[in-house]
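Q: Sequence and predicted model, in that order:
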Amino acid sequence: MPDTDTAYGRYVALGDSQTEGLGDGDDTTGLRGFADRLAEHLARANPGLTYANLAVRGRLAAQVHAEQLAPALALRPDLATVVAGVNDLLRPRFDADHVAHHLEAMFAALTAQGAHVATLTFPDPARISPLARPLTPRVTAVNERIREAARRHGVTVAETGHHPVVTDPRLWSRDRLHASPLGHQRIAAALAHTLGLPGADDTWSHPLPPPATPAPTGWRAATGELRWTAAFLGPWLTRRLRGRSSGDGRTAKRPKLGPVDADVPEPRSHGEQA
């Protein structure tokens, strides 16, 4: 059931690259992302809303907990989103209980201070790339623990993981690790709907219109997988083996609460990009 309490004055987003907004804009022109888009929707319903985004790309759940929770609590949010764990899924020594421990610690601290906390579940990566099939059990385990921890602390969960549309290639950037602008739009809409914000509905979960060009099959599909491995998966694995992260040396893009432009147009329906 969507939440019906929509009176928010301070929104703070915690997380990694998805919350920072990778895939929706760039580092030159600026990143937008689902958290910015959700803040815009919140501001339309809550004039005077202020917003901070503490997310930094590449962060593991433990790092989000260690680096972002205290600053978030200091900002005393009415609403907080906590989305982390994807980077953990990709590590060789993945431990679902370890990830859940850090997520639940953030849920507990924020809700104890009076914040309404929202999070989401993750889609099966094998439906996005066949090479990611070994990660399916990990995603299932994390999603189960997110739901359990959320129930214990009254956290709102946007169930984005099981809707077929979330694995439509058009919702993902070329690296298949980050949402595209359209994907970020859908994530924001899912959270807005689950929170019961005015003007939000379930159209975010509806399928997109058929693509103008059919998806490649056979050798063309196999060639595409090889190109993706060389261009994105290989470099990512190399960084991990060297103990490096895409977020090395980076800080939050919006560490302080600030006003939000509520005049940004509402996302169009049926998955059209705004």
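A: That came through fine. Numbering: from 1, shown residues only.

Q: only C-alpha atoms for contact and neighbour calcs from this point on.
A: Noted.

Q: the strands in the stretch 151-274 of the chain, which residues?
A: Secondary structure of the stretch 151-274 of the chain (DSSP state E, counting those that start in this stretch): strands at 156-158, 254-259.

Q: Just list what the shortest one packs against, helices and strands only.
A: Looking back up the chat, that one is strand 156-158. If contacts are counted by 3 or more CA pairs under 8 Å, 6 or more residues apart in numbering; DSSP states H and E, strand 156-158 sits against strand 116-120, helix 136-153, helix 181-195.

Q: List the buried residues of the longest one.
A: What that stands for is helix 136-153. Neighbour counts using 16 or more other CA atoms under 10 Å place R138, V139, T140, V142, N143, R145, I146, R147, A149, A150, H153 of helix 136-153 among the buried residues.

Q: ok and the helix or strand encompassing H41 relative to helix 181-195, angle-wise?
A: Using DSSP states H and E, H41 falls within helix 33-45. On the basis of axes from the mean of the first three to the mean of the last three CA atoms, to 10 degrees, helix 33-45 is oriented at 50 degrees to helix 181-195.

Q: Check what contacts helix 33-45 and list those residues.
A: When contacts are defined by CA atoms under 8 Å, 6 or more residues apart in numbering, helix 33-45 is touched by residues 6-8, 11, 13, 18-25, 49, 51, 53, 181, 184-189, 191-192, 197-198, 260-264, 266.

Q: closest to H102 out of the helices and strands packed on strand 156-158?
A: Closest to H102 of those, according to CA to CA: helix 136-153, at 10.4 Å.

Q: quick one, that closest one and strand 116-120 angle?
A: Going by the same axes, to 10 degrees, helix 136-153 makes 160 degrees with strand 116-120.

Q: before we go on, here's another structure to hold up against the first:
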Amino acid sequence: MEKNATYTSLVAVGDSFTEGMSDLLPDGSYRGWADLLAARLAERTPGFRYANLAVRGKLIGQILDEQVDAAAAMRADVVTLVGGLNDTLRPKYDAGLVLGQLEESVARLAPTCGRLVLMRSPARRGPVMERFRHRWESLFSFIDELAARHGAVVVDLYGARALGEQRMWDVDRLHLTPDGHRRVAEAVWQALGMEPADDWRAELAPHLPDGWLTRRTGDARFARQHLGPWIGRRLTGRSSGDGRPPKRPELLPYVPLPEPGDMGARREA
């Protein structure tokens, strides 16, 4: 891949990971790695355009039906596609169906963009990861196959030990912290052939583990604020993204506005 290539447009496709949860901004909206990446690319290229079609809670079939054709029509220099992990968490996971929908998504997107970026998603180490490890690793192996077949780039976040650290995950235990999102943005930046700004795989500084009471208090808060509502949505067939539009549905010029104390900042077109 050409080093320091010029990219004029980016379209991000996916679920909550790409929407930017839990990289929360003061106004209550989410930024996330895709916005951070767009800001950096926009600094290099006047008139740079960016769309983010991702919506939290979406399954890969919904991404295929609601986002893929719209993204393909934009004919961007770079398209990122991350999806399928929400499906693997469902009790009635149908691997054949999910992999087929992912394959169709890649087949539709790859011919329409200059560079398609896929990811082996990060996973928080712990009992949930162990329970779903087989599903995830099968999904990631298939993503590798799709990338080889369609000339896409794969960013291996799953293989980065630092991104599995509990400190990289928000209190909901499903979404990365702002530091995690910054690392993902850097990983994609480098995968696109840009000069590294830092080591996104760098290990975290050692720290003393939380005490028993702190852990139990955190478990109780997690169950009350996040696990309970998540189970409720599963039982009633609802999703956190129902009725929610993409945060940036059109491919428009992206002008980053600096956030206090944070270089990568939010835009306003």
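A: Arrived safely. Please read all numbers here as calculations on a predicted model, not as lab measurements.

Q: What does the TM-score come to for these two?
A: Taking TM-score structural alignment, normalised by the length of the second structure as the basis, the two superposed chains have a TM-score of 0.88; 261 aligned residues with a CA RMSD of 2.2 Å.

Q: circling back to that earlier point, tell me which of the strands of the stretch 151-274 of the first structure sits most buried.
A: strand 156-158 (a mean of 21; mean count of other CA atoms under 10 Å).

Q: against the second structure, where does it fall?
A: Per TM-score structural alignment, the counterpart of strand 156-158 of the first structure in the second structure is residues 153-155.

Q: so how far is that stretch from its chain's centroid?
A: Distance of stretch 153-155 of the second structure from its chain centroid, counting by CA atoms, centre = their mean, to the nearest Å, is 13 Å.

Q: Quick one: average offset of that stretch versus the first structure, please.
A: Superposed on the first structure, stretch 153-155 of the second structure shows a mean distance to its aligned partners of 0.6 Å (mean CA distance after the TM-score superposition for the first structure).

Q: Tell me which of the helices and strands packed on strand 156-158 of the first structure approaches K253 of the first structure most closely.
A: helix 181-195 (16.9 Å).

Q: elements contacting that closest one?
A: Packing partners of helix 181-195 of the first structure (3+ CA pairs under 8 Å, 6+ apart): helix 33-45, strand 116-120, strand 156-158.

Q: how about these in TSV, adding distance to G218 of the first structure?
A: Compiled in TSV, those are given as follows (distance: least, CA to CA, whole Å):
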stretch	distance to G218 of the first structure
helix 33-45	34
strand 116-120	34
strand 156-158	35
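
Q: Of the ones you listed, give the one that comes closest to A231 of the first structure.
A: Of these, nearest to A231 of the first structure by CA to CA is helix 33-45, at 22.7 Å.

Q: what's the spacing between the helix or strand that the closest one is followed by and its chain's center?
A: Downstream of helix 33-45 of the first structure, the first helix or strand assigned by DSSP H and E is strand 50-53. Offset of strand 50-53 of the first structure from its chain centre (CA atoms, centre = their mean): 16 Å.

Q: now for strand 50-53 of the first structure, which elements pack on it?
A: Against strand 50-53 of the first structure (3+ CA pairs under 8 Å, 6+ apart) you get strand 10-15, strand 254-259.

Q: how about those in a markdown table, adding distance to L177 of the first structure?
A: Shown next, in a markdown table, are these (distance: least, CA to CA, whole Å):
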| stretch | distance to L177 of the first structure |
| --- | --- |
| strand 10-15 | 15 |
| strand 254-259 | 22 |
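
Q: Residue in the second structure paired with R250 of the first structure?
A: Using TM-score structural alignment, R250 of the first structure pairs with R244 in the second structure.

Q: How about its match, nearest residue that isn't a chain neighbour?
A: Take R244 of the second structure and drop its neighbours on the chain: the residue closest to it by CA to CA, 6 or more residues apart in numbering is V55, 7.0 Å away.

Q: Please, which helix or strand holds the one you found?
A: Applying DSSP H and E, one finds V55 of the second structure in no helix or strand.

Q: give the contact list for it.
A: Contacts of V55 of the second structure (CA under 8 Å, 6+ apart): G14, D15, S16, T18, E19, G241, R244, P245, P246, K247.

Q: Any figure for the gap between the last one and D179 of the second structure?
A: Here K247 of the second structure is placed at a distance of 21 Å from D179 of the second structure (CA to CA, to the nearest Å).

Q: now the fifth one
A: Distance, E19 of the second structure to D179 of the second structure, using CA to CA: 15 Å.

Q: Neighbour count: the two, which is higher?
A: Neighbours per residue (other CA atoms under 10 Å) separate E19 of the second structure from D179, with E19 holding more: 26 against 17.

Q: got the contact list for the more buried one?
A: Counted by CA under 8 Å, 6+ apart, E19 of the second structure has contacts Y30, R31, G32, A34, N52, L53, A54, V55, R56, K247.
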